[in-house]
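*Asks:* Below are the sequence and a predicted model; questions follow.
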Amino acid sequence: MTDLVLDDVSRWYGNVVAVNDVSMTIGPGVTGLLGPNGAGKSTLIALMSGFLAPSAGAVTLDGQPVWRNPSVYSRLGLVPEREVSFSYLTGRQLVQASAELHRLRDPRTATRRALEEVDLVDAADRAISTYSKGMRQRAKLASALVHEPEVLLLDEPFNGVDPRQRMHLMELLTRMGEAGRTVLFSSHILEEVEHIARHVEVVVSGRHAASGDFGAIRRLMTDRPTRYTVRSSDDRRLAAALMAHPGVRGVGLEAPTGATELHVEVTDMGAFARALPALARSEGITVRELTPTDESLESVFTYLVQS
């Protein structure tokens, strides 16, 4: 059983704190590292892969430190978000170079197997500079898989990948997790994580916000108070009517640009969406606009941190 453990890990750059006192254990199977852009996901993956030293705390792989321990690279593979620097190489040359750096006994056979695993054989002898974004992503993945690592870390692996390639990559990561490998991938998109990761680690502003089963965390996100802006033919009357509704937690009237805006905070988004038309009709009010105001990932994750 392979466990990658972060124990009270922090990383700062001068006065900027990128990761703040994070503890988590990544075990066999597929884990999603979820958070909005700028949350610290890439920094955490760099710490986990030994490419960045913790300013405080420790990162270990089965009890062995990752930082300044080259022996862990025989067990660990990394697919970074940044583009491949050696775009003048062919895909085959890139993967074989990785095989030779790992001092594999048969680099050619290992290269062929890795290229087959990511479905890149047909384009293997073309220069990477001619590849699409998705093909470059697969070339990076083949390079990381060539030595058959027990642990695979992927930073935003689905960025720029077309739907067919996305499905292939999701199936590959799922198979690896089912085979007992430890797979962690970062994403800022809930739907990507939902497809393949049952276990989720959520980070926000460098802090560890939540950990556990994806379904439970998704329900927490869905059940959070939701805010709407409503415009109607009579905002004041509608506000008074809404205050009596059990699913409404708060109502406010504002006039930021001269026109009145009705702001409503609800605890049950579905019940509110069903009740509003009937309530407006009974009061003789026309609802002209209903807009959610906090549907961004940042607002969802902020709610998690504050819960």
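*Replies:* Good, I have the coordinates. None of these values were measured; they are calculated from a predicted model. Residues are numbered from 1 along each chain as shown.

*Asks:* make it CA atoms for all contacts and neighbour counts henceforth
*Replies:* OK.

*Asks:* Now name the helix or strand holding Arg138.
*Replies:* For Arg138, the host element (DSSP states H and E) is helix 133-145.

*Asks:* Which strands or helices does that helix pack on?
*Replies:* If you count contacts as 3 or more Cα pairs under 8 Å, 6 or more residues apart in numbering; DSSP states H and E, helix 133-145 packs onto strand 76-79, helix 91-101, helix 107-117.

*Asks:* Of all these, which one comes closest to Ala278?
*Replies:* strand 76-79 (52.0 Å; Cα to Cα).

*Asks:* And the contacts of the longest helix along the chain?
*Replies:* Of all the elements of type helix in the chain, the one with the most residues (DSSP state H) is helix 163-178. With Cα atoms under 8 Å, 6 or more residues apart in numbering as the test, helix 163-178 has contacts from 28-30, 117-118, 134, 158, 182-183, 195-196.

*Asks:* what about that helix, distance to the chain center?
*Replies:* Between the centre of helix 163-178 and the centre of its chain there are 15 Å (Cα atoms, centre = their mean, to the nearest Å).

*Asks:* ok, now stretch 134-143?
*Replies:* With Cα atoms, centre = their mean, you get 19 Å for stretch 134-143.

*Asks:* before we move on, what about stretch 207-222?
*Replies:* Put simply, stretch 207-222 sits 12 Å off its chain's centre (Cα atoms, centre = their mean).

*Asks:* elements contacting the helix or strand just after the helix holding Arg138?
*Replies:* As assigned by DSSP H and E, the chain's next helix or strand after helix 133-145 is strand 151-154. Applying 3+ Cα pairs under 8 Å, 6+ apart, one finds that strand 151-154 contacts strand 76-79, strand 182-187.

*Asks:* another structure for you, compare them:
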Amino acid sequence: MATLRLDACSRWFGNVVAVNDVTMTIGPGITGLLGPNGAGKSTLIHLLAGFLPPSTGTVTLDEAPIWKNPEVYRALGIVPEREATYDHLTGRQLTVASAELHRLPDPGAAARRALAAVEMTDAQDRKVGEYSKGMKQRIKMASALVHDPAVLLLDEPFNGMDPRQRLHLIQLLRAMGDEGRTVLFSSHILEEVEQLAHQIEVVVAGRYAASGDYREIRRLMTDRPHQYTIVSSDNRALASALVADGSTAGVSLDGDVLRVQAAEFLRFAALLPRVARDAGVRLLQVTPADESLESVFSYLVEN
């Protein structure tokens, strides 16, 4: 079981602060790293990969410093966002070269396993320069997996992949997380993060913004109105009863649907069934209208 940690970590480039006093622990399982463009996600991954030293603070793997510590690469696999590959090599040659750099006892066998894991066996003898963007992503993944790492860092790994390739990568990462490996990936495809990540870390403008699964983050934001769509046996009667209570910030009728903005989540959750019962109204459907990861993320970015 491997654990990555950033402790009071900052990184700046001249007068630009890319990461500002971030403390974060990433343990076994799958963690999604979220943030808008320029939030510092890639810088954080580069710090965790040992590509950059922190300007202040520490970055460790199982309490050992990562910067200038080649031994950590026995446990680390890295898939950078940039397509910095050797286009004149075939996919097999590139993967074997990675195995040789790790000084594996049988580089050829290790490469075959990694290529099969990312479904690149059929294209292994084509030059990397002839690959599509999605195929280049998968060959980078094979190179990162060739030494069977305990920790995998991926920067926007789904870029350029078609739906089938994305589904396969999701299944592969899930399997790694279930094995107890530590997987950290950044992605702007919020639906995939929501489906895949056990833990979510949010950074905004280089600062640490939130942590947890997206529902936990959502529940912690008590100052944010919660929106619901409700279908009942009498929407008008229910709307009148809800307006009378202070936990409801807004109510509107939209055809056959009642839209409610609740100022206090816990109070509203207890209030709604009671108000409906007292008003003689039957609740047919109650749906959170803003429970997606995208809505949580947008709120964090805006605030």
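*Replies:* Okay, I see it. Keep in mind that this is a model prediction, so the values were computed, not measured.

*Asks:* Can you calculate the TM-score here?
*Replies:* Taking TM-score structural alignment, normalised by the length of structure 2 as the basis, the two superposed chains have a TM-score of 0.76; 254 aligned residues with a Cα RMSD of 2.9 Å.

*Asks:* Identify the residues contacting the helix holding Arg138 of structure 1?
*Replies:* Outside helix 133-145 of structure 1, the residues within contact range by Cα under 8 Å, 6+ apart are 77-80, 83-84, 91, 94-96, 98-99, 111, 114-115, 117-120, 128, 152, 157, 159-162, 165.

*Asks:* among the helices and strands packed on strand 151-154 of structure 1, which is nearest Tyr13 of structure 1?
*Replies:* It's strand 182-187; of these, that one is closest to Tyr13 of structure 1 (Cα to Cα) at 21.7 Å.

*Asks:* coming back round to it: Thr43 of structure 1: which of the helices and strands packed on strand 151-154 of structure 1 is closest?
*Replies:* strand 182-187 (10.9 Å).

*Asks:* Where in structure 2 does that closest one fall?
*Replies:* Aligned by TM-score structural alignment, strand 182-187 of structure 1 corresponds to residues 182-187 of structure 2.

*Asks:* compared with structure 2, how much does the longest helix of structure 1 deviate?
*Replies:* Comparison of helix 163-178 of structure 1 with structure 2 after fitting gives an average deviation of 0.3 Å (mean Cα distance after the TM-score superposition for structure 1).

*Asks:* before we move on, back to that, now render the helices and strands packed on helix 133-145 of structure 1 as CSV, adding distance to Thr2 of structure 1.
*Replies:* CSV is the format used below for those (distance: least, Cα to Cα, whole Å):
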stretch, distance to Thr2 of structure 1
strand 76-79, 11
helix 91-101, 22
helix 107-117, 22
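
*Asks:* how about these, which one is nearest Gly247 of structure 1?
*Replies:* strand 76-79 (45.2 Å).

*Asks:* so what does the closest one touch, helix or strand wise?
*Replies:* Strand 76-79 of structure 1 is packed against helix 133-145, strand 151-154, with contacts defined by 3+ Cα pairs under 8 Å, 6+ apart.

*Asks:* what sits against the nearest residue to Leu44 of structure 2 once chain neighbours are set aside?
*Replies:* Leaving aside its chain neighbours, Leu44 of structure 2 sits nearest to Val19 (7.1 Å; criterion: Cα to Cα, 6 or more residues apart in numbering). Counting by Cα under 8 Å, 6+ apart, Val19 of structure 2 makes contact with 9-12, 40, 43-44, 205-207.

*Asks:* Between all of the residues you listed, which two are separated the most?
*Replies:* Cys9 and Ala205 (14.1 Å).

*Asks:* so who does Ser74 of structure 1 touch?
*Replies:* Contacts of Ser74 of structure 1 (Cα under 8 Å, 6+ apart): 102, 147, 149.

*Asks:* Tell me if Leu276 of structure 1 really is in a helix.
*Replies:* Yes: Leu276 of structure 1: assigned to a helix according to DSSP: H, G, I helix; E, B strand; the rest coil.

*Asks:* What about it, how many residues nearby?
*Replies:* 17 (other Cα atoms under 10 Å).

*Asks:* Which residue in structure 2 aligns with it?
*Replies:* Checking with TM-score structural alignment, Leu276 of structure 1 has no match.

*Asks:* now Leu276 of structure 1: how far from Asp235 of structure 1?
*Replies:* 13 Å (Cα to Cα, to the nearest Å).

*Asks:* Give the helix, strand or coil label for the closest residue in space to Arg207 of structure 1 that isn't next to it in sequence.
*Replies:* What sits nearest to Arg207 of structure 1 in space, not counting adjacent residues and going by Cα to Cα, 6+ apart, is Asn20, at 5.3 Å. Taking three-state DSSP as the rule, one finds Asn20 of structure 1 in the strand state.
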